[in-house]
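sequence and predicted structure, then a few things I'm wondering about:
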Amino acid sequence: MYILYVLLLIICGLILKWISDRRTFFARMSAYPEAKNTLPFLGNILENLTPTDIIPNLLKYRKECGKSFKLILGPFATYVMTTDANFIEFILTSPKLIEKSWDYEFMRNWLGNGLISAPGNIWAKHRKLITPAFHFKILEKMVEQLNSNSSILIKKLSNHVDTEIDIYPFVTLSTLDIICETSMGISFNAQEDNNSKFVVATRQILQIIENRIYSAIKQSNLLYKFTLDYWREKSVVKYLHKITNNIISERREEFKNKAETNPDVDDIGIKKRNFFLDLLLEFGLSNDEIRDEVNTVMFAGHDTTASAISFTLYLLSNNLDVQNKLYEEIASILGSDIEPTYNQFQEMKYLKNVIKESLRLYPPVMMFARDVYEDVYYNDKLIPKGARVGVFVYGLHRESEHYKNPESFIPERFELKEENRRSAFSFVPFSAGQRNCIGQRFAMLSMKSAICKIVRNFEILPVSHKKPLISYEVILKSSNGIYIKLRKRS
């Protein structure tokens, strides 16, 4: 009995110390306002329990508190969120704020130490090695694969003309095929077989990650092990890693044989291959390191791009004047050419502006954050060790200081002379600074390929009674689909 009392006293003492430490922590963050109705210790978590809650609430907190405010999501997650472009520049360029926030840990079992989730020291090494894989001459070689998959997408959509369709499932299967072919040199034919084990496993792992974000129990690594999702994740990750490992082993053997028989090197010092995996093999990374980077490209390169393409098509359906202007540009550049070339895609300036304006309104990565490992000051305001600093991209892109009539879809905002008037950190769909998206040029090229093909082949019409319900599901999506209607162009 005596031991029980001692244990009880120790537990009570630890709880009281934790409460005291939290009070001190919050006191040190007093420079930043918090939203109305913020609960002690729980903060704002009860208002943000589903994927459709977080964005409208963050916009509400921004209105109540100003550009920079405290966001408390339970007893362990406290953020300084901001839509201030100057503050964002400080966050994204500070060498003290290089580590990604705790949320990225939910991806680690699948992505390991790939560029998205890697600690700063590993990230710096891999980033330097991998950057040549996204050289424009490498991207130029991928256009054939982009075009062929976009043509399959057109074929699939041709079966659904003059009907209301949720465009997102069609696009996401196309981008999955593209990223598999360009990253690993293999096709899983997702567009032809959307119930294949690989496609289903990819959907499952993304769903499991989303479940962890919105569950206080699953956010805890200890408690997560007692949930069904934990065991589901182990099974799904084991399968996905087995697939990737097998492909790496096969390609390593092919790479070795080809290197012995075909030593030709092009003028940027890279053997004439198209695949991201082949390039990683040249860099001397281990199998696990290569697997992590390939899986990271898979994750970052298909769902985000699918979101961007789908929302762009939705915006075009509701802005026919923009769509007509875009069609005229595409028709004038391509003429009678069947497949666009890399250089023709670069000529499509209005298409680039359309995509950027869509990324402004519907950024696939609508927020991201960094962990604070030592006290940091910005404008004499303390951000204490243990906090997180978050960039609310969706809100930043709607700041009227940078964008007049911010809710309107106006691609002309991204004419060069207009862009030069704004802070470079007022538009960050691919992040910015040191840990910006390494694949942003590939993403833009993928978007151009799909949108160009669709606009060239179809008129995109609105479905006014089915407006998207914006949802944060690891990336920005619509919980009720993204509906459009297609009409075949004559």
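Structure's in. What do you need?

from now on I want contacts and neighbour counts done on CA atoms only, so please keep to that.
Will do.

Val80 contacts Lys67, correct?
No - taking contacts as C-alpha atoms under 8 Å, Val80 lies outside contact range of Lys67: 10.2 Å.

name the residues of the helix or strand hosting Leu8 that are buried.
Using DSSP states H and E, Leu8 sits within helix 2-28. For helix 2-28, burial by neighbour count (16 or more other C-alpha atoms under 10 Å) applies to Phe25, Phe26.

mind giving me the packing neighbours of that helix?
Under the contact criterion of 3 or more C-alpha pairs under 8 Å, 6 or more residues apart in numbering; DSSP states H and E, helix 2-28 touches no helix or strand at all.

all strands for the protein, in order.
Using DSSP state E, the strands found in the chain span residues 68-72, 78-82, 164-166, 367-371, 376-378, 381-383, 388-392, 458-462, 470-473, 475-478, 483-488.

can you redo these as JSON lines with mean neighbour count?
Shown next, in JSON lines, are the strands of the chain (neighbours: other C-alpha atoms under 10 Å):
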{"stretch": "strand 68-72", "mean neighbour count": "24"}
{"stretch": "strand 78-82", "mean neighbour count": "24"}
{"stretch": "strand 164-166", "mean neighbour count": "17"}
{"stretch": "strand 367-371", "mean neighbour count": "21"}
{"stretch": "strand 376-378", "mean neighbour count": "12"}
{"stretch": "strand 381-383", "mean neighbour count": "17"}
{"stretch": "strand 388-392", "mean neighbour count": "25"}
{"stretch": "strand 458-462", "mean neighbour count": "22"}
{"stretch": "strand 470-473", "mean neighbour count": "20"}
{"stretch": "strand 475-478", "mean neighbour count": "23"}
{"stretch": "strand 483-488", "mean neighbour count": "21"}
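
take this one as well and set it beside the first:
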Amino acid sequence: MNAPVSNSEFVPANLPNPGFDDLKHIPGMERVRFPLFRTLKFLANPLGASRSLVEAHGSVFRRQDIGRWGVSLIGADANELVLFNRDKLFSNDLGWTPILELLFPRGLMLMDFEEHRIHRKTLTVAFKTEPMRHYFAQLDDGIARGLATWARGTSFKSYPAIKALTLDLAATSFLGVPWGPEAQRINKAFCDMVAASVAVIRKPLPFTAMKRGVDGRAYMCDYFGREIPKRRGKQGDDIFTQVCNATNENGELLTNQEIIDHMNFLMMAAHDTTTSSITSMLWCLAKHPEWQDKLREEIASIRARHGALSYDNIGEMLLTEQVFKEALRLIPPVPSMPRRALKEFTFQNHVIPAGTHIGVNQMVSHRMPEHWPDPERFDPTRFSAENSRGRHKYAWVPFGGGAHMCLGQHFAYMQVKMFFFALLEGHRVIADKPLGSVESDFTMFPIPKPKDGLPVRIETI
């Protein structure tokens, strides 16, 4: 039997919080009189700002985020060091908690080491083969129902339409019930919680984004709290019911609060990051319509061989998977990942003190030409078996890596493939106006979304 290990056994009680003076030996940002303005400028174009910092200072640099000093580590080697975390140098909890503690506390992403392992193992029951088969059936019905309501031949904003669809899909596969009249309120709660994660004002003062986010969390805690007693001891194929009845290695059920925290986090991940990922892929396909034709050929081939898409043959959508991976390379759904150093360490000849806030930046590492020749070019064949051979394992990390690799990664692949199978089989997607670059068309933080909602037309072929 393994009991959860207290973070105190890994986190020094006197862990320092290094500031500018402690990090001045590392190249990077200098002090400014009004750091808030620098933060706002960064949020306006984080990809451009991050690339400028790398060009000016290299792949290890000092930065200031919302008044807090830290160090960014850029590149595949940095991703491996931090995300694989072989020597337990970094804490997820202490990296994410300053950002999410009022919104998604005690979610799986905010746990470390043995505690994380035990909770992750407990939650994996919801993503085993048989539950995934059930989710496939639920998603198949939901996607068909949702796409049937989309306008044909007239322009509409695809991002909110995709967001509404993923909320409905999350309701059926995660909760096993339709949202009903609470749909808009729940949608607003999650939107407010995610928006608050990058709010400049970090306290829930009246009329602030953080206050709206904290109120959204309170609403969702109440919602899940009311539902838990209805699921305890009951059979159900949805994720919520399985989590309510999952037991840890000691045979113990999760507490109500643990279930609430996990469900809040899982719903956010399933809803907002999937919305972003589908929208990013749609943007790429609208900008490069020749790839719609190629995916349509793959879809027709599966239809000819099998009659229908199924859980057993969805793995044959190899080209669709390559397009998805290339979209996530250009527009990762989590643009950066924070950690905190538990011990002093050295990387690329830079000594980084214990307690330092560490960030890896997928937006930039996914564009490093040593791994991605002509990195701004959209080229899904980068992810063919032949072209992937020999590439650094941590050059592409939209789902994280190591022990904290996204638990729902395969669920996301399944949902995206099913969506584009249904959308592209008899339709083409046309952008309502010329599409620009990722920097011009997307707001990247906290989760990427198109600035104009991505207006498109769906035309029947």
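Received, thanks. Treat the numbers as computed from the prediction; the structure is a model and nothing was measured.

tm score of chain vs chain?
Overlay of the two chains. TM-score (TM-score structural alignment, normalised by the length of structure 2): 0.87; 433 aligned residues with a C-alpha RMSD of 2.5 Å.

Val301 of structure 1 reaches Cys180, doesn't it?
For the record, residue 301 of structure 1 is Gly, not Val. No - the criterion here is C-alpha under 8 Å, and Gly301 of structure 1 misses it with Cys180 at 9.5 Å.

returning to that earlier point: out of the strands of structure 1, which is closest to Leu49 of structure 1?
strand 470-473 (11.2 Å; C-alpha to C-alpha).

against structure 2, where does the closest one fall?
Aligned by TM-score structural alignment, strand 470-473 of structure 1 falls on residues 442-445 of structure 2.

what comes into contact with the matching stretch?
Contacts to stretch 442-445 of structure 2, defined as C-alpha atoms under 8 Å, 6 or more residues apart in numbering, come from residues Leu43, Ala44, Asn45, Pro46, Leu47, Val198, Pro335, Pro448, Lys449, Pro450, Lys451.

swap in 7 Å and give it another go.
With contact meaning C-alpha atoms under 7 Å, 6 or more residues apart in numbering, stretch 442-445 of structure 2 is reached by Leu43, Pro46, Pro335, Pro448, Lys449, Pro450, Lys451.

check the offset of it from the chain's centre.
The chain centre lies 13 Å from the centre of stretch 442-445 of structure 2; the measure is C-alpha atoms, centre = their mean, to the nearest Å.

same thing with stretch 431-439 of structure 2?
On C-alpha atoms, centre = their mean, the centre of stretch 431-439 of structure 2 falls 23 Å from that of its chain.

list the buried residues of it.
By neighbour count on 16+ other C-alpha under 10 Å, the buried set for stretch 431-439 of structure 2 is Ala431, Val438.

which residues are in contact with that stretch?
Stretch 431-439 of structure 2 is contacted from outside by Asn45, Leu47, Gly48, Ser155, Ala286, Lys287, Pro455, Val456, Arg457, using C-alpha under 7 Å, 6+ apart.

again, but for stretch 143-160 of structure 2
The contact list for stretch 143-160 of structure 2, computed with C-alpha under 7 Å, 6+ apart, reads Leu165, Thr279, Phe419, Ala422, Asp432, Gly453, Leu454, Pro455, Val456, Arg457, Ile458, Glu459.

could the residues you listed go into TSV alongside distance to Met210 of structure 2?
Formatted as TSV, these follow (distance: C-alpha to C-alpha, whole Å):
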residue	distance to Met210 of structure 2
Leu165	26
Thr279	26
Phe419	33
Ala422	38
Asp432	34
Gly453	23
Leu454	27
Pro455	29
Val456	32
Arg457	36
Ile458	37
Glu459	41
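
Ser277 of structure 2 maps to what in structure 1?
That one, Ser277 of structure 2, aligns with Ala308 by TM-score structural alignment.

contacts only, for that match.
Shown in contact with Ala308 of structure 1 (C-alpha under 7 Å, 6+ apart): Leu359, Pro364.

distance check, it against Thr175 of structure 1.
Ala308 of structure 1 sits 11 Å away from Thr175 of structure 1, going by C-alpha to C-alpha, to the nearest Å.

okay, now Leu167 of structure 2: neighbour count?
25 (other C-alpha atoms under 10 Å).

before we move on, what about the one 10 residues further on?
Each residue near Val177 of structure 2 was counted by other C-alpha under 10 Å, and the total is 13.

ok, and the closest non-adjacent residue to the counterpart of it in structure 1?
Taking TM-score structural alignment, Val177 of structure 2 has Ile186 as its aligned residue in structure 1. Distance criterion C-alpha to C-alpha, 6 or more residues apart in numbering; nearest residue to Ile186 of structure 1, sequence neighbours excluded, is Cys180 at 5.9 Å.

where along the stretch 251-400 of structure 2 do the helices fall?
Taking DSSP state H, counting those that start in this stretch to define them, one finds helices in the stretch 251-400 of structure 2 at 256-268, 274-287, 290-306, 318-330, 362-365, 385-388.

which positions in stretch 211-224 of structure 1 come out as buried?
In terms of neighbour count (16+ other C-alpha under 10 Å), stretch 211-224 of structure 1 has its buried residues at Asn211, Arg212, Ile213, Tyr214, Ala216, Lys218, Gln219, Tyr224.
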